[in-house]
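Colleague: Pasted the sequence and its predicted model underneath.
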Amino acid sequence: MRQTKQPCVYILASQPYGTLYIGVTSNLIQRLCQHRDKLTPGYTSKYAVYRLVQFEMFDGMNSTITREKQLKNWHRPWKINLIESENPQWIDLAVNLGLPPISD
């Protein structure tokens, strides 16, 4: 089955109120699997940041990258408010997208 590209900005967290990571992708499920399988060494694997707590879909990559840059420039409390406005329990949204829960 062929997946269509859907530009997306996403926020990962290590735990509620933990370390945050903001990224951009055109294939959210694939990118989440890469993070969780530690296929790309770096920030997320170093700090165990794998819980999908917020994401926004866009029509084009330019607007997606603009939003990513905006979010990365926000103060931490603003990012937390954004997450909690849609996901107050900080649940792993990836489970709703078909990925298995993260084993702690």
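Modeller: Here it is on my side, so go on. Everything quoted here is computed from the prediction, not taken from an experiment.
Colleague: use CA for all of it now, contacts and neighbours both
Modeller: Will do.
Colleague: Name the nearest residue to Val49, sequence neighbours excluded.
Modeller: Spatially, and ignoring its direct neighbours in sequence, Val49 is nearest to Ser14 (4.1 Å; C-alpha to C-alpha, 6 or more residues apart in numbering).
Colleague: what about that neighbour, neighbour count?
Modeller: By the measure other C-alpha atoms under 10 Å, the count of residues near Ser14 is 17.
Colleague: ok, and here's another one to check against it:
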Amino acid sequence: MRKFVYIVTDRNRTSLHVGMSADLIKTLDFYKKMPSLFFDSGQQLTRLVYFEELKTESQALNRFKVISRFTRMQKERLVRACNPDWIDLTIGLDFEHITMSRPLSTQVKIPLTIMS
């Protein structure tokens, strides 16, 4: 079973929150639907800027503990290493989830051709 460790932030990058989840899309939906549960409206943590996929819960928990102890600067370096423009990665996950959840017959099939 897949496990994820992730970092979410608000639109101004004021807060960086490290989390762990078995269903990243469901977790991100929760953040978007319940933003004021933990933070005020100015700190809505709706932007996924970093995530790692791990194979076991123990690997994910260990990685979560490591990243959680990072200073803000270390977290920013981690994000910038793979996402230098701090793009919201949720868009790509939503696309992948929609594509992968369709029956195979309705998925777009791209023919393999050799360009000459």
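Modeller: In hand now; what should we look at? Since the model is a prediction, treat every value here as computed from it, not as a measurement.
Colleague: Now for Val8 of the second structure: which residues touch it?
Modeller: By C-alpha atoms under 8 Å, 6 or more residues apart in numbering, the contact set of Val8 of the second structure is 16-18, 45-50.
Colleague: ok so Phe39 of the second structure is a strand residue?
Modeller: No: Phe39 of the second structure is assigned coil when assessed by DSSP: H, G, I helix; E, B strand; the rest coil, not a strand.
Colleague: mind checking how far it is from Ser15 of the second structure?
Modeller: Counting by C-alpha to C-alpha, to the nearest Å, the gap from Phe39 of the second structure to Ser15 of the second structure is 10 Å.
Colleague: that older thread, can you tell me which of the contacts of Val8 of the second structure is closest to Phe95 of the second structure?
Modeller: Nearest to Phe95 of the second structure among the contacts of Val8 of the second structure is Leu48, at 14.3 Å by C-alpha to C-alpha.
Colleague: does the aligned residue in the first structure for Ala81 of the second structure belong to a helix or a strand, and which?
Modeller: Taking TM-score structural alignment as the criterion, the aligned counterpart of Ala81 of the second structure in the first structure is Ser85. Using DSSP states H and E, Ser85 of the first structure falls within helix 76-86.
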